[in-house]
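**Q** pasted the sequence and its predicted model underneath.
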Amino acid sequence: MTILVFGQSGQVATELARHGGDRVDCAGRDRADLNDPAACAALIASGDWEAVINAAAWTAVDAAEEHEDEARVVNADAPAAMAHACAQQGVPFVHISTDYVFDGSGSDPFPVDAPVAPLGAYGRTKLAGEEGVRAADGPHAILRTSWVVSAHGKNFVKTMLRLGAERDRLTIVSDQVGGPTPAADIARACLTIADALASNPDTSGTYHFSAGPDVSWADFAREIFAQAGLSPEVVDIPSSDFPTPAARPANSRMDNSATEAAFGIARPDWRTGLSDILTELGAKA
């Protein structure tokens, strides 16, 4: 049997294909468009899957503010349809969610049972997706993660490499703190969790997975430049100096202890993952 992955070109889906090998079948929009939840459910019903992983989402945080209905179909209705189809067949379902379900208050890491209070449309639609997955009542794991980076697609690491090579001075937000998480680590975690659910459905629940140590965007940029051998000046600024249509959580720290206890997955060090990303991009100093 094979693990069905929703998503094909995204950061996590790309790494799932890489790390899952022949076990993984990544379905792009040509086979199941998340704008059509019924098609996603039909694809699950059409096969004999070992597990299903949803690595696709509407991730345009700012655009979601003006297109919340469209984002809700992708981030809530589609995962709910997937989860119900999986529950009907008793197939484990792993769904990737986000730190944006929290309001970012305080400075302590959020445990999995912390009150949710999303600040914007993206967080609201992702939270609705979580609720839909739970309501299906099948074997499932909701894996909240943060600040995803890789050698693929658009992300903070690739933006910093470009800007760091072009400019002598960069102003970067320093009052948002979280765990940058390599997509490769997320992919490995998803595969481990899918296997665990298949053998023990009682491990179903909500989990957190972010790399450490927690860091600000500005300090994350400094480490990127240090490892890449770039030397622009990084000037710390508050979020208020960099307004965006959607509010970002100031505190994206997440408590990963439940994930380690249930699945034996230790919190990875993003600095190691960053080194691997830069090597793949040919940007390692």
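**A** Thanks, I have it. Residues are numbered from 1 along each chain as shown.
**Q** only C-alpha atoms for contact and neighbour calcs from this point on.
**A** Fine.
**Q** so residue 52 sits in a helix?
**A** No - under DSSP: H, G, I helix; E, B strand; the rest coil, residue 52 falls outside any helix and is assigned strand.
**Q** for it, give me its contacts.
**A** Residues near residue 52 by CA atoms under 8 Å, 6 or more residues apart in numbering: 3-6, 44, 86, 91-94, 194.
**Q** now intersect the residues you listed with the strands, please.
**A** Per DSSP state E, strands hold the following members of the contacts of residue 52: 3-6, 93-94.
**Q** which one of the residues you listed sits in the busiest neighbourhood?
**A** When neighbours are counted as other CA atoms under 10 Å, the busiest of the ones in strands among the contacts of residue 52 turns out to be residue 93, with 32 neighbours.
**Q** pretty sure it sits against residue 141.
**A** Yes - with contact defined as CA atoms under 8 Å, residue 93 and residue 141 form a contacting pair (6.4 Å).
**Q** residue 15: which element?
**A** helix 11-20 (DSSP states H and E).
**Q** ok, residue 88 - how many residues close by?
**A** 12.
**Q** surely it is within a helix?
**A** Yes - counting by three-state DSSP, residue 88 is located in a helix.
**Q** below is structure B, check it against A:
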Amino acid sequence: MQVPAPIEYERASSVEHAIGLLSRLGDEARLIAGGHSLLPMMKLRLANPEYLVDINDLHDELGYVDIAPTEVRIGAMTRHRELLESDELASVCPIFRDAERVIADPPVRNRGTLGGALCQADPSEDLSSVCTTLDASCVIRGPDGERLVSMDDFHLGPYQTVVRHDEILTEVRIPVRPHGSSAYAKVDRRAGDWAVTAAGAALWLDDNGTIADVRVGLAAVGPNTTGIPAISEALRGWAPGPDAWAEAAAIAAASCRPVTDSRGTADYKRHLAGELTRRTLRTAWERVVAWR
């Protein structure tokens, strides 16, 4: 039976308390909320922290979804289940409900958090793709105060983020723009599994009904969650429709860097990247049209 190495355990009572503990314990300390990614890695000795700082008591402080006319703010301790069940969030960013429906299973969704998902920085992780698609920014708090980091800059590589050892991700901020919507789609080997390939898309139209802007984020097709600026640049000014979706699909397939593994071949994943980009853009556009 695999068991983790010995650790020391602390329980934080507030964000400031957690930051103080991290500052005192040093870079051998790790935060734990849901623990569904960290604990299996500890059992396999792939992660060997000397200290665990439990932040589950911070849910009252960091578990929220606030919707304003120009911005959505989501606390880092908001659980997957809360994101799934928020009708207000689904009305503004339906991509969240799309993604949460295909994330893991109820026990994981009841405990796992938005912040934990983003900070795990797994290239196959769904909510990193969602937040990249929505052009989100991350609020990071440490001993010196807060800083705001875009999702494009948040991940340094697989399982690496810009969050320093004495800092904590506290909030995700998402801009809200008119005449837009979003969608998410995923292919996995079995329900709730990590993605073989996944894609999120967000689309905004101008007053004439042409594409004002578009964003696509892919998962499981490279070392990081992949945003594709070339799609945004190519489709601005296009009329929504099959030609635009086909152009975006071709760019997505050409821009990703999948590898062959137990989930599928690189060619298969590249094909899925294109096809899922096509589908999610079409769905996002259909939602915009339905709501206008």
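**A** Now that the structure is in, tell me what you want to look at. None of these values were measured; they are calculated from a predicted model.
**Q** TM value for the aligned chains?
**A** Counting by TM-score structural alignment, normalised by the length of structure 1, the TM-score of this superposition works out to 0.32. Behind it: 153 aligned residues with a CA RMSD of 6.2 Å.
**Q** the helix holding residue 15 of structure 1 vs strand 2-6, what angle?
**A** 160 degrees (axes from the mean of the first three to the mean of the last three CA atoms, to 10 degrees).
**Q** what are the buried residues along the helix or strand following helix 11-20 of structure 1?
**A** Sequence order places strand 24-27 as the next helix or strand after helix 11-20 of structure 1, per DSSP H and E. Within strand 24-27 of structure 1, the residues scored as buried using 16 or more other CA atoms under 10 Å are 24-27.
**Q** now do stretch 141-152 of structure 2
**A** 141-142, 149-152.
**Q** ok, now stretch 150-163 of structure 2?
**A** 150-152, 154-155, 163.
**Q** could I get the full set of helices for the stretch 151-285 of structure 1?
**A** With helices called from DSSP state H, counting those that start in this stretch, the stretch 151-285 of structure 1 shows them at 156-166, 183-199, 217-228, 257-263, 270-281.
**Q** please apply the same query to structure 2.
**A** For structure 2, the helices defined by DSSP state H cover 15-25, 38-43, 59-62, 80-85, 87-92, 94-100, 106-111, 114-120, 126-133, 151-154, 229-235, 242-255, 266-291.
**Q** tabulate those (CSV), appending distance to residue 214 of structure 2.
**A** Below are the helices of structure 2 laid out as CSV (distance: least, CA to CA, whole Å):
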stretch, distance to residue 214 of structure 2
helix 15-25, 35
helix 38-43, 34
helix 59-62, 30
helix 80-85, 23
helix 87-92, 16
helix 94-100, 14
helix 106-111, 29
helix 114-120, 22
helix 126-133, 9
helix 151-154, 15
helix 229-235, 5
helix 242-255, 10
helix 266-291, 9
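**Q** what's the most buried one of those helices?
**A** For the helices of structure 2, the largest average neighbour count (mean count of other CA atoms under 10 Å) is found in helix 126-133, namely a mean of 28.
**Q** and after the strand or helix carrying residue 129 of structure 1, which helix or strand comes next?
**A** Assessed by DSSP H and E, residue 129 of structure 1 sits inside helix 121-136. Helices and strands here follow DSSP H and E; after helix 121-136 of structure 1, the next one along the chain is strand 140-145.
**Q** other SSEs contacting that following strand?
**A** Counting contacts by 3 or more CA pairs under 8 Å, 6 or more residues apart in numbering; DSSP states H and E, strand 140-145 of structure 1 packs against strand 93-98, helix 121-136, helix 183-199, strand 205-208.
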